[in-house]
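>>> Provided below are the primary sequence and the corresponding predicted coordinates.
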Amino acid sequence: MNFRHSERRRSFPSTDPASLMSFCAVSGGRSSRCASVSGLLRAEIIYPGMFTSNDARLLTILADLAGAAAENARLYQWTQELSITDGLTRLYLRRFFNQRLEEEINRFLEFKAPFTFCILDLDHFKRINDKMGHLGGDQVLMQLADLLRGEARVTDILCRFGGEEFALLLPYTPSQSGLIMAERIRQHVAQRVFQVLKDEINITISVGVAGCPEHAQTAEGIIAAADKALYLAKRDGRNRVVLSGEEA
């Protein structure tokens, strides 16, 4: 707490406090081995020797309350993140992604802003699980998620859509531009060497792409269009990108 710039503080000619006390804002309890410093509480008086032991006790209590409040805010943010992110890949969960998709639909209806939606499926994932076990499969999913995160722009929304499926929402992006981005991602995945347990493996993905408004103008419709395009990509050999409405 700093009153240096308050009107009351500026009414005095001196700007250097004669008495100063600072207390660490501690979360977790001062006597706890898990205690941590989350901030600093500072008090000033222009007259020397004006702080009493009661002032010190009061400021210690205030500092502890501030530390507890900061810790509660941190925990709240953490629980909020847990509620919308997948524990394995650290990507958004599908229910949060669906909310964002609805927001993009509403943005289009109001402002005519196009967007592209992609479903990405890891090819032959069952073979990876059968050969390397679920631990190996999890490592592949985590590394693939990291690669996708690196490919996405700041405004893009990534999620784990289910199992080995991922979804990518590209706001303000026409479908042809989204198709180019999806193809670039597919190529980068195919070129990447994945470190799984003690082995090095290569994987591929199939991608279905759909755009709003040309392929659908509802959340259900855009998902169905991209899902059908993904089916065509997998039917015709996998490791490819198909735009909705195109015969692969």
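Structure received. Residues are numbered from 1 along each chain as shown.

>>> When you work out contacts or count neighbours from here on, use the C-alpha atoms and nothing else.
Will do.

>>> how about stretch 68-76: buried residues?
68-71 (16 or more other CA atoms under 10 Å).

>>> what distance separates it from the centre of its chain?
Distance of stretch 68-76 from the chain centroid (CA atoms, centre = their mean, to the nearest Å) equals 20 Å.

>>> Please report the distance of Thr155 from Asn129.
33 Å (CA to CA, to the nearest Å).

>>> any idea which element the closest residue to Glu151 other than its chain neighbours lies in?
Nearest residue to Glu151 in three dimensions, chain neighbours excluded: Ile185, at 6.9 Å (CA to CA, 6 or more residues apart in numbering). Applying DSSP states H and E as the criterion places Ile185 in helix 175-191.

>>> Show me what that helix is packed up against.
Taking 3 or more CA pairs under 8 Å, 6 or more residues apart in numbering; DSSP states H and E as contact, the helices and strands that helix 175-191 lies on are strand 115-122, helix 125-151, strand 205-212, strand 241-243.

>>> which parts of it are buried?
Applying 16+ other CA under 10 Å to helix 175-191 flags 175, 178-179, 181-183, 185-186, 189 as buried.

>>> this is the other structure I want to compare:
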Amino acid sequence: MRLLADRIAERETTLLLLDVDFFKQANTNLEHVGGDQVLAQLADVVQSISREHDMTCRWGGEEFVILMPATGQDEGVVIAERIREAFGTSSVEIEDPAGGRPRVINKQRQMGAGFTVSIGVAVSPKHGVELSELKQRADLALEWAKRNGRNRVGVASDGGRRR
């Protein structure tokens, strides 16, 4: 972890914290197999948009963290918006656990806010140099995004500014 902290401290690094909106509801409505497929779709979207040197991991139930070295706040927000838009407009194929035909669901038309994603953004060294500090600040920005309607990107506050 010390090596990672040193890399974060030496140049701007952006951390994105992604959380699927209303995931528990979607997981209940689509059963766990469908919920897993929603998470797999988000992972596919993240993989298609993130860059080779970005580090992505699943962080708990429906959260993902993306650590983007040598990336400033503006570029990080652009990438976060691309992920948010791509996930919100993509479709997911939900397999029938009983072996029937899979359903293809366009998330925005048929599930409302059930398959959107909110994203919190924090940048080092502006919002901290330790990974735990960045995660905490991104989490606060994510909470702001959820409180303000979900399906949006929140930026860690530095004097009250949020996206």
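Structure's in. What do you need? This one's a predicted model, so the numbers in the text were calculated from it and none came from an experiment.

>>> Can you calculate the TM-score here?
After superposition, the two chains reach a TM-score of 0.84 (TM-score structural alignment, normalised by the length of structure 2), with 146 aligned residues with a CA RMSD of 1.4 Å.

>>> what does stretch 156-174 of structure 1 rub up against?
The contact list for stretch 156-174 of structure 1 (CA atoms under 8 Å, 6 or more residues apart in numbering) reads 86, 89, 91-94, 97, 101, 104, 113-122, 125, 141, 148-149, 152, 155, 178, 211-212.

>>> Out of those residues, which end up buried?
With burial judged by 16+ other CA under 10 Å, the buried subset of these is 86, 89, 91-94, 97, 101, 104, 113-122, 125, 141, 148-149, 152, 178, 211-212.

>>> before we move on, back to that, can you redo the helices and strands packed on helix 175-191 of structure 1 as CSV with distance to Arg57 of structure 1?
Output for these, formatted as CSV (distance: least, CA to CA, whole Å):
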stretch, distance to Arg57 of structure 1
strand 115-122, 58
helix 125-151, 49
strand 205-212, 62
strand 241-243, 67
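
>>> Tell me which of these approaches Arg235 of structure 1 most closely.
Closest approach to Arg235 of structure 1 among these (CA to CA): strand 205-212, 10.0 Å.

>>> looking at structure 2, where would I find the counterpart of the helix or strand that comes right after the closest one?
Next along the chain after strand 205-212 of structure 1, taking DSSP H and E as the criterion, comes helix 219-235. The counterpart of helix 219-235 of structure 1 in structure 2, using TM-score structural alignment, spans residues 131-147.

>>> ok, now stretch 125-139 of structure 1?
Following TM-score structural alignment, the aligned partner range for stretch 125-139 of structure 1 in structure 2 is 23-37.

>>> Would you quantify the distance from Glu151 of structure 1 to His188 of structure 1?
The value you get for Glu151 of structure 1 to His188 of structure 1, if CA to CA is used, is 9 Å.

>>> Please pull up the equivalent of the residue nearest to Glu151 of structure 1 in structure 2.
So, by TM-score structural alignment, Ile185 of structure 1 is matched to Ile83.

>>> Counting neighbours, what do you get for Gln108 of structure 2?
Neighbourhood size, Gln108 of structure 2 [other CA atoms under 10 Å]: 16.

>>> do the same with Ala43 of structure 2
Ala43 of structure 2: 16 surrounding residues under other CA under 10 Å.

>>> correct me, but the residue nearest to Glu151 of structure 1 touches Leu148?
Yes. Counting by CA atoms under 8 Å, Ile185 of structure 1 does reach Leu148; the two are 7.4 Å apart.

>>> residues near Ala216 of structure 1, how many?
18.

>>> Can you name the residues that contact it?
210, 222, 225.

>>> ditto for Trp78 of structure 1
Contacts of Trp78 of structure 1 by CA under 8 Å, 6+ apart: none found.

>>> quick one: contacts for the spatially most central residue of structure 2?
In structure 2, the centroid-proximal residue (CA atoms, centre = their mean) is Leu18; its distance is 2.0 Å. Residues near Leu18 of structure 2 by CA under 8 Å, 6+ apart: 63-65, 117-120, 142.

>>> so which of the residues you listed is the most crowded?
Ile119 (32 neighbours).

>>> what's the distance between that one and Val78 of structure 2?
12 Å.

>>> Now do the SS call for the aligned partner of Phe64 of structure 2 in structure 1.
With TM-score structural alignment as the criterion, Phe64 of structure 2 lines up with Phe166 in structure 1. The three-state assignment at Phe166 of structure 1 reads strand, by DSSP: H, G, I helix; E, B strand; the rest coil.

>>> what about Phe166 of structure 1, distance to Cys118 of structure 1?
Applying CA to CA to Phe166 of structure 1 and Cys118 of structure 1 gives a distance of 8 Å.

>>> Same check on Glu200 of structure 1?
27 Å.

>>> what range in structure 2 matches the longest helix along structure 1?
Ranked by residue count and defined by DSSP state H, the top helix of structure 1 is helix 53-84. Under TM-score structural alignment, the alignment places helix 53-84 of structure 1 onto no residue of structure 2.

>>> got a list of contacts for the following helix or strand past that helix?
The first helix or strand that comes after helix 53-84 of structure 1 along the chain, using DSSP H and E, is helix 94-111. For helix 94-111 of structure 1, the external contacting residues (CA under 8 Å, 6+ apart) are 84, 113-115, 157-162, 169, 171, 212-213, 217-219.
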